[in-house]
Structure formats: C-alpha cells, structure tokens
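> this is a predicted model, with the sequence first.
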Amino acid sequence: MLFAGLLVAVGAVAFRLVVIRQFPGFGPASGGALVDPARPAARIGRLASLAVVLGTIGRLVAEMGVFRDPFEPFWAEIRLLVAGTSWGRAWLAQITAAALSVIAFTLAARPGRAAEPGWMLAAAGVVLLAYTPALSGHAVGAEHYVTAAITADVLHVAAGGAWLGTLAVMAGVLHLGRRSGAEISRAHIVDWITAFSPLALGSAAVIGATGLFAAWLHLGAFSALWAEPYGRRLSLKLLFVLGVVGCGAYNWKRSRGRVLASGDPARLPPTVVLELAVAVGLLLITAVLTTTTPPLHE
C-alpha cells in the first residue's frame, strides 16, 4: 500500500507537469462544461497519498509488533521508537510528507487557477515522499557510499513513479473523464501517449542504472543472486521488471496504432492493463525485498 500509493502520487504530479502541460485533453462534457483532466488527476493523487498514510501507519504497527516490550507502557514505547530512533525520525518524515500531500492534492482538485498553489505544494510533497524510503531502508544502512546509495534510491523511487505511477494515473483519468461525460477522442489518447513515452523511456533508464548500482552495493557477489535469500528475491524482482519493460516496449511501439484502430469509445489498449498488473506484482516483491537483509549488511 505504501509503495503503490507513493508511486501513484508521484505519477499524479508527473502527469500534471508533463502530459497535461503538452496536451490538455478533454473536450466539453455532455452538459457543455469544459472538463479539466488535472482535477481527476488530483483526486487520484489524494487517494494515493491517503494510501501512503495508511501504509505508513501499518509500518509503525508492524515495527511495534517486533520490538514491543510487554512490561513497558504502550505509549511510552511508541514515543521511544518514534522520537528516539533513526527509524522513527524517518517514519515521522514519511507520515508528515504523506499528510502534506493529502492536503496539497485536495487543494489541487479545485477548479481553475485556484488549483495552482495546490499543485506546487503537491510537487514538494511527493519529492519529500520519494526521499523517505531511503532513510529507513537498505540505502541508509549501506556499508559504503551511503550518500550515493540514498541518492540512487530516491531517483529509483521517483523514476518508478514517473513511469508506472503516471501510467496508472493516465488510465484512471481517462476512466473518470469518461464517467463524467467528457469527450475523449482517439486523438486525445494518442497525444497523451506521445507525451508520456519519452518520460517512460527516461524513467526506465534511470531505474535500470540505479537498480544495478544498488545490486552491486548490497549483494557483494554475483553468486548471491541464487545463493542468498535476498539475491533470490532480487532475481524474482528482476524477472518482473523484465515483464514490465516488455509490456512497456510493446505499448511504446504499438499503443498508438491500437488506439486509432479501437472501437467506440476509444480507450487504452489492454496491454496497458497487463503492464500495470505486472507492476503490482513487482511492488509486492519489492515490499518483501525491503524486509530482507542484504548479504553485505549481515
């Protein structure tokens, strides 16, 4: 929940700044009013930020389940964990950034120019959110190159949101726009895909580079990919990454033609749904991987 919400929140901002800025999209709704695609994107971002809040609270509950001392007062234990440990300070930063993002996306969902301050605040909120996983994960615990490890982790998360999060938001906005009666032509969808493709390609390159760096930093030896629990789970993650990349490459080459050849109403090709489904599996494996100790951290 935490990772999915984080990526989609980043994707909502990327969708607003990259895709909509180039191609605004929707025409009038059935009642004659113009439909602003940024508003459903903001509502999706708000739901995603709420998911981050819930996921972050879940992390605290799980951490308390591990370290809870039954002979100490419950609230004193929480206060000690949150205020007295580096993990707790990172948790505070994460819950604060998530709450800030909820407020920001709520403001961004307002009509017209009144939404601009909300989007600016949302951009700041998701930057902070992208930074927080590194503060309590494997990056901050690296034996060497800690600053580089944290930077790579932040870029890895941000690129994942810019690619998969933006794709999820685009699909969600099209669905919500169609429900509201907006006129969504094939040209609108093709324009959005055209704006999204360079973002996805650049993000994939960043994910590949930062992922390789993290593997080199945490594995220690190539044989750890099959000899260690962390390595085996990382290998499984790599298989899912290849699946997402394969779907993405197919969509990059074929999605425009598939949209133009689709029936009424125009919609994204089914392979986009497949790409997002594989991405969900990728997030589940990542969640397990973050709780597994790398060989060089033992």
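Ah, there it is. Because the structure is predicted, anything quoted here is derived from the model rather than measured.
> for the rest of this, base every contact and every neighbour count on C-alpha atoms.
Will do.
> give me the neighbour count for residue 183.
18 (other CA atoms under 10 Å).
> now residue 76
10.
> which stretch of helix or strand covers it?
In the assignment (DSSP states H and E), residue 76 maps to helix 74-84.
> buried set for that helix?
77-78, 81-82 (16 or more other CA atoms under 10 Å).
> what does stretch 142-161 give?
Buried, per 16+ other CA under 10 Å, within stretch 142-161: 142, 148-150, 152-161.
> now swap in stretch 213-229 and tell me
For stretch 213-229, by 16+ other CA under 10 Å, it's 214-215, 217-219, 224-225, 229.
> dropping in the other structure now:
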Amino acid sequence: MEGSSPPPPDVLAFAGHAAEYFGLLGAIGSFVVRRLGRMPPRIGWARPRMADFLFVAWIGGVILLIGVHSWLIAIRIAAELLAWVLCTRGSRFVAIPAVFAAAVLPLAGHAAAMQPSAAGAELADAVHVLSAAMWAGGILALASLRPPDGWRTDDARNLLERFGRVAVIAFGVTALTGLLSASEHLNGLSDLWSTAYGIVLALKVAGVLVMAGLSLLWRRGVGNGGADALVAVLVVVATAALATLPSPA
C-alpha cells in the first residue's frame, strides 16, 4: 500500500499562515489584556493563556517552513519559541520576541515583493499586524477568559471598558494601514470582485466590520464574546488566504 503524499505547498503555507497569525495575534492580545488587568483596581482573573497562543504560532511557523524554505521564517520561528519559553517561565520580557515575530510577518509576504516601495509597504504591514493584534488579538484573548461570575460583573465590565479604549485606537490604525496596504495590492476597485485576492480581501473587510459591531454590543453587555471571537478566527483564515494568493498589482 502506497503512503499518502504530502499536501501541496500552498495548503501547507495556508495552514502555517493561519496558525501563525492566530497564535501571534492571540499572544499579543493576551499581553494587552494582562496589562489592562494589572491596572488598579487589579483584576486577578484577567490572565489569558498567552503560552498556548505562542505555541500555536510556533507550530504554524514550523508548518510554514516545511512548505516555504526561508531564513526569515526560521528567524521568526526562533523568536516565537523564545517568547514561549520566556512566557512559561514568567519572564517580563516575553513581549519583545513576540512583538518582533509579529512585526516581521510581512517580510515573508506580499509586502516584501513590492518594488520599489518595499520598505514602506513592509512598515505599513508591520504596523497593521501589530495594531490588529492589539484589538482583534485582544478579542481572542478576552473570549478565552471565563470570569468567575460572568461578564456582567463590575470587574468584567471594567476590563471591557479598559480594553475598549485601547481597541478604538488600535482599530483606527488597523483600518488606515489596511487601506494603505490594499492600495498597494489592488489595481482598482474592480479587483475586489474580479480577482480571487480581491474577493477574499472584501470578505475580510466585511468580517472586520462585523467584529467591530459585535465588540460594541459586547461592551454594552450583549453577548459574551463568543461570536466576536468566531468572526475573528474567520478573519484570520481570510488573512492566511491572502498571504498565499497572488495580488493583482
């Protein structure tokens, strides 16, 4: 009986990107939520499992490296592993390698292929990823928490209010840098419905808008973040697809 053949490189790349994006966004979001929980009055249960997110990111990086051999990806994997080790040991420096890993994600993506404005495209994409991690990743981190008495308690409402102030700014930066990135990757508006890349991008934008609406409802006491986190996962999947699809521009 013949052994099963390995999946095509594009499938590996998609799986790796999805896991890595999910893990890094969730990890940085966890860091943000933890910091917010330490603000007075301190919220002791606001400690998302950052190490789990980092481990998922590392696994995703390894999968990606199998399909796409790149020293940049290898460096990112090393940073993710270092962040995971530091996190499991309770080091205060865990954010440094985690942020570095997230910031260099564009170096292996479409932004790196943009000429002659590669540096500007990479910078915009790096800021885009980091700002998205602060609010979308924060939503993933918050949704993983289980407050002792639910999300309607004073502590839970305080945490959501603190996060909301950060999320509004981060969302604005994400939207602006996302618009700049789209202008680099699309030739025109028609690409949004005439190309695979554009269609996935349009679906991602729609998902982000849905997330924003659900976040507002959650902040006002409607829901528990589950639907918001589910849409966030779908947005991550769309982001992974964009990383593997050729851009029209």
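All right, it came through fine. Bear in mind the structure is a predicted one, so any value in this text is a computation, not a measurement.
> TM between them?
TM-score of the superposed chains, computed with TM-score structural alignment, normalised by the length of the second structure, equals 0.86; 231 aligned residues with a CA RMSD of 2.0 Å.
> what is the nearest of the buried residues of stretch 142-161 of the first structure to residue 19 of the first structure?
Using CA to CA, residue 161 comes nearest to residue 19 of the first structure of these, at 13.9 Å.
> find the nearest non-adjacent residue to the closest one, please.
residue 7 (3.9 Å; CA to CA, 6 or more residues apart in numbering).
> same check, this time on residue 121 of the second structure
The nearest residue in space to residue 121 of the second structure (CA to CA, 6+ apart) is residue 111, at 5.2 Å.
> for the one you found, give its distance to residue 134 of the second structure.
To residue 134 of the second structure, residue 111 of the second structure is 21 Å away according to CA to CA, to the nearest Å.
> so what does the residue nearest to residue 121 of the second structure match up with in the first structure?
Under the alignment (TM-score structural alignment), residue 111 of the second structure pairs with residue 139 of the first structure.
> cool, residue 88 of the second structure as well?
Match for residue 88 of the second structure (TM-score structural alignment): residue 106.
> now the lengthiest helix in the second structure: which residue numbers in the first structure?
Criterion DSSP state H: the longest helix present in the second structure is helix 154-185. Using TM-score structural alignment, helix 154-185 of the second structure lines up with residues 187-218 of the first structure.
> for that stretch, give me the average deviation versus the second structure.
Mean deviation of stretch 187-218 of the first structure relative to the second structure after superposition (mean CA distance after the TM-score superposition for the first structure): 0.7 Å.
> in that stretch, what counts as buried?
Buried residues in stretch 187-218 of the first structure (16+ other CA under 10 Å): 188-197, 199-201, 203-204, 206-207, 210-211, 214-215, 217-218.
> wait, residue 47 of the second structure sits on residue 27?
No: in this structure residue 47 of the second structure lies outside contact range of residue 27 using CA atoms under 8 Å: 11.2 Å.
> which residues of the second structure fall in strands?
Ranges of strands in the second structure, per DSSP state E: none exist.
> centroid residue for it?
The centre of the second structure sits closest to residue 25, judged by CA atoms, centre = their mean, with a distance of 3.2 Å.
> what's the counterpart of that one in the first structure?
Aligned partner of residue 25 of the second structure by TM-score structural alignment: residue 7.
> next up, the contacts around that match.
157-158, 160-162, 164-165 (CA atoms under 8 Å, 6 or more residues apart in numbering).
> of those residues, which belong to helices?
Using DSSP H, those in helices are 157-158, 160.
> give me the distance between the closest residue to residue 96 of the second structure other than its chain neighbours and residue 97 of the second structure.
Once flanking residues are discounted, residue 96 of the second structure sits nearest to residue 83: 7.7 Å by CA to CA, 6+ apart. Computed as CA to CA, the residue 83 of the second structure to residue 97 of the second structure distance reads 5 Å.
> over to residue 177 of the second structure?
23 Å.
> same question, residue 104 of the second structure
11 Å.
> show me where the second structure has its helices.
Assigned by DSSP H, the helices in the second structure fall at 9-37, 50-67, 71-88, 95-103, 110-113, 118-143, 154-185, 191-194, 196-219, 226-244.
> export those helices to a markdown table and tack on distance to residue 43 of the second structure?
A markdown table is the format used below for the helices of the second structure (distance: least, CA to CA, whole Å):
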| stretch | distance to residue 43 of the second structure |
| --- | --- |
| helix 9-37 | 5 |
| helix 50-67 | 17 |
| helix 71-88 | 20 |
| helix 95-103 | 20 |
| helix 110-113 | 39 |
| helix 118-143 | 13 |
| helix 154-185 | 7 |
| helix 191-194 | 44 |
| helix 196-219 | 17 |
| helix 226-244 | 21 |
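> correct me, but residue 105 of the first structure touches residue 43?
Yes: Residue 105 of the first structure is in contact with residue 43 according to CA under 8 Å; the separation is 6.7 Å.
> these two: who's more crowded?
Higher neighbour count among residue 105 of the first structure and residue 43: residue 105, with 32 against 21, using other CA under 10 Å.
> list the contacts of that one.
Residues in contact with residue 105 of the first structure (CA under 8 Å, 6+ apart) are 42-43, 45-46, 118-119, 122.
> returning to what we had before: adding distance to residue 3 of the first structure, write the buried residues of helix 74-84 of the first structure out as CSV.
Formatted as CSV, those follow (distance: CA to CA, whole Å):
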residue, distance to residue 3 of the first structure
77, 26
78, 23
81, 22
82, 21
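> so which of these is the closest to residue 50 of the first structure?
Among those, and counting by CA to CA, the member closest to residue 50 of the first structure is residue 82, at 20.3 Å.
> distance of the closest one relative to residue 130 of the first structure?
The value you get for residue 82 of the first structure to residue 130 of the first structure, if CA to CA is used, is 20 Å.
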